[in-house]
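K.L.:
Structure for the following, please:
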Amino acid sequence: MKDIPRFLAGFKNFQRTYFCDGSTFFADLKRGQTPKVLVIACSDSRVDPAILTGCEPGDMFVVRNVANLVPPYEKTPGNHGVSAAVEYAVRVLGVEHVIVLGHSCCGGIQALMHPQKEKLGEFIAPWVRIAEPALREVNEKLSDKDFHLRQHACEKAAVLVSLENLLTFPWVFERVMRGEMHLHGWYFDLERGELLSYLPETGSFEPLVARCETKPAP
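P.N.:
Next comes the predicted model:
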């Protein structure tokens, strides 16, 4: 298996950068973390938010799950992993920005749109149903469009569902209303290589970082 030796070699590079040759990078980090940004991203191996944004250790507090979903606030018995992470980031770390980062070609959204085809197990199906409002909206407005367009629309609408669900947490709502924290909906189009952001004033996702233009070969 080639992956494990490659991972170990990668850790050695990390070690050389941050711990060897007199580096003091982790001197402060070992005493605690003070990130100002919470990123809620998908578990998809292609969309690591730290890699996408070129972040250093300690720059962002990250929660990753299938389809970058946030459930609504509830106190029912259960293991509320995402809610616990959001609570820690907001109430303990005091983050100033929360980014929900969606992406194209999302397997979780595909599972939501075609549960029979994807042959979901016992945990995925109920989880992705958090985004059912997004699917209903797409089916109502874009029923005559091709699947590719509808999937992109559903991926973006699911980001908005998560943003709405964040506001059901009272301590998130209070900090947003006081202007102490800001919510952002981002969408990484991995087919086009561009980053979009939701703009409430236009009701659409607009480029934050547009796709790079390919230069013609000489």
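K.L.:
make it CA atoms for all contacts and neighbour counts henceforth
P.N.:
Will do.
K.L.:
Tell me the helix or strand right after the lengthiest helix in the chain.
P.N.:
The residue-count maximum for a helix in the chain (DSSP state H) belongs to helix 147-166. Downstream of helix 147-166, the first helix or strand assigned by DSSP states H and E is helix 170-177.
K.L.:
Next, the angle helix 147-166 makes with that next one.
P.N.:
Inter-element angle recorded for helix 170-177 and helix 147-166: 100 degrees (by axes from the mean of the first three to the mean of the last three C-alpha atoms, to 10 degrees).
K.L.:
in helix 170-177, what counts as buried?
P.N.:
Val172, Arg175, Val176 (16 or more other C-alpha atoms under 10 Å).
K.L.:
Now do the SS call for the most centrally placed residue in the chain.
P.N.:
The centre of the chain sits closest to Ala41, judged by C-alpha atoms, centre = their mean, with a distance of 1.8 Å. The local conformation at Ala41, judged by DSSP: H, G, I helix; E, B strand; the rest coil, is strand.
K.L.:
isn't it right up against Phe61?
P.N.:
No. The criterion here is C-alpha atoms under 8 Å, and Ala41 misses it with Phe61 at 10.7 Å.
K.L.:
does Tyr198 count as helix, strand or coil?
P.N.:
From three-state DSSP, the assignment for Tyr198 is strand.
K.L.:
The structure of the following sequence is requested for comparison with the preceding one:
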Amino acid sequence: MHNARPLPQYLVQRYHGWKATIHAENKAWYRRLAEEGQRPRAMVISCCDSRVHVTSIFGADEGEFFIHRNIAGLVPPYAPDGGNHGTSAAVEYAVTVLKVANLLVVGHSKCGGVRGCHDMCAGLAPQLEEKTSFIGRWMDILRPSYERTQGIGDEDVRLEAMEKDAVLVSIENLMTFPFVRSAVEAEDLALHALWNDIGEGNVEYFDPEKGQFLAV
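P.N.:
As a prediction, this is how the structure comes out:
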């Protein structure tokens, strides 16, 4: 049984608009990308959240960013156990094949995934504790952030602290990948921890010397 359906009409119209304008005006560039392959300058790991649009934030063109998105923009620890690891595979490809020079992990405000982890760890979302919950088992990656941010302000303050700490958990996990650690130590790769305030449009980066996120 084939369950795939034709595109919604509004997407068809948007495609034809793109093909007639942006693509038509940049045909040579698209052909070059197709023929010469990609040479992205950076990899970006960010949340699936539709409000997070990293190419717009940084004004990136096609071919500039190798982008991987998942719930809360997390990176799991290195665990070559034969499972299906889409994020780990994307990181491996970016670092060992594309040899990107920069890897950005981007968190954001009002993250539903982080909120879910908070509620799960607080005993407020028992459905996420079920072994059959893909979201819950993915958000287990963030349990260290829940523990590290306990006692910080009210709930809104704690959630923002978790969102930022989630990025640092991912950076810590990236360093458990041998090929990432090797590239970082050889100064062939730089890791960057960022947080985007969606409403205000602000981007903050983690400064390891000051131990805090600062405005870009």
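K.L.:
Which single one of the buried residues of helix 170-177 of structure 1 is nearest to Ile4 of structure 1?
P.N.:
Val172 (39.6 Å; C-alpha to C-alpha).
K.L.:
so how far is Ala193 of structure 2 from whatever residue of structure 2 lines up with the closest one?
P.N.:
Alignment note (TM-score structural alignment): Val172 of structure 1 maps to Val180 of structure 2. For Val180 of structure 2, the distance to Ala193 of structure 2 equals 15 Å [C-alpha to C-alpha, to the nearest Å].
K.L.:
Check Ala34 of structure 2 too.
P.N.:
Distance from Ala34 of structure 2 to Ala193 of structure 2, counting by C-alpha to C-alpha: 31 Å.
K.L.:
Then Glu147 of structure 2?
P.N.:
20 Å.
K.L.:
more crowded one of those two?
P.N.:
Ala193 (23 against 12; other C-alpha atoms under 10 Å).
K.L.:
Assign a three-state SS to the aligned partner of the more buried one in structure 1, would you?
P.N.:
Mapped onto structure 1 by TM-score structural alignment, Ala193 of structure 2 lines up with Gly185. Classification of Gly185 of structure 1 by three-state DSSP places it in strand.
K.L.:
can you pull the contacts of Gly185 of structure 1?
P.N.:
Ile99, Val100, Leu101, Gly102, Val159, Leu160, Leu163, Ser197, Tyr198 (C-alpha atoms under 8 Å, 6 or more residues apart in numbering).
K.L.:
try it again with 7 Å
P.N.:
Ile99, Val100, Leu101, Val159, Leu160, Ser197, Tyr198 (C-alpha atoms under 7 Å, 6 or more residues apart in numbering).
K.L.:
before we move on, the earlier item: so how far is Gly199 of structure 2 from the counterpart of the residue nearest to the centre of structure 1 in structure 2?
P.N.:
Under the alignment (TM-score structural alignment), Ala41 of structure 1 maps onto Ser46 of structure 2. In this structure, Ser46 of structure 2 and Gly199 of structure 2 are 17 Å apart, going by C-alpha to C-alpha.
K.L.:
One more: Ala24 of structure 2?
P.N.:
Taken as C-alpha to C-alpha, the span from Ala24 of structure 2 to Gly199 of structure 2 is 34 Å.
K.L.:
Tyr15 of structure 2 too?
P.N.:
From Tyr15 of structure 2 to Gly199 of structure 2 the distance is 28 Å (C-alpha to C-alpha).
K.L.:
more crowded one of the two?
P.N.:
Tyr15 (12 against 9).
K.L.:
Can you say which helix or strand has the alignment partner in structure 1 of that one in it?
P.N.:
In structure 1, the residue matched to Tyr15 of structure 2 (TM-score structural alignment) is Phe11. If you go by DSSP H and E, Phe11 of structure 1 is part of helix 3-18.
K.L.:
Pull the residues that contact the helix or strand following that helix.
P.N.:
The helix or strand immediately downstream of helix 3-18 of structure 1 is helix 25-29, counting by DSSP H and E. Residues from elsewhere that reach helix 25-29 of structure 1, judged by C-alpha under 7 Å, 6+ apart: Tyr18, Gly58.
K.L.:
residue range for helix 25-29 of structure 1 in structure 2?
P.N.:
Counting by TM-score structural alignment, helix 25-29 of structure 1 pairs with residues 29-33 of structure 2.
K.L.:
The matching stretch vs structure 1 - mean distance after superposition?
P.N.:
Compared with structure 1 after fitting, stretch 29-33 of structure 2 deviates on average by 1.1 Å (mean C-alpha distance after the TM-score superposition for structure 1).
K.L.:
Identify each buried residue in that stretch, please.
P.N.:
So, applying 16+ other C-alpha under 10 Å, stretch 29-33 of structure 2 has no buried residues.
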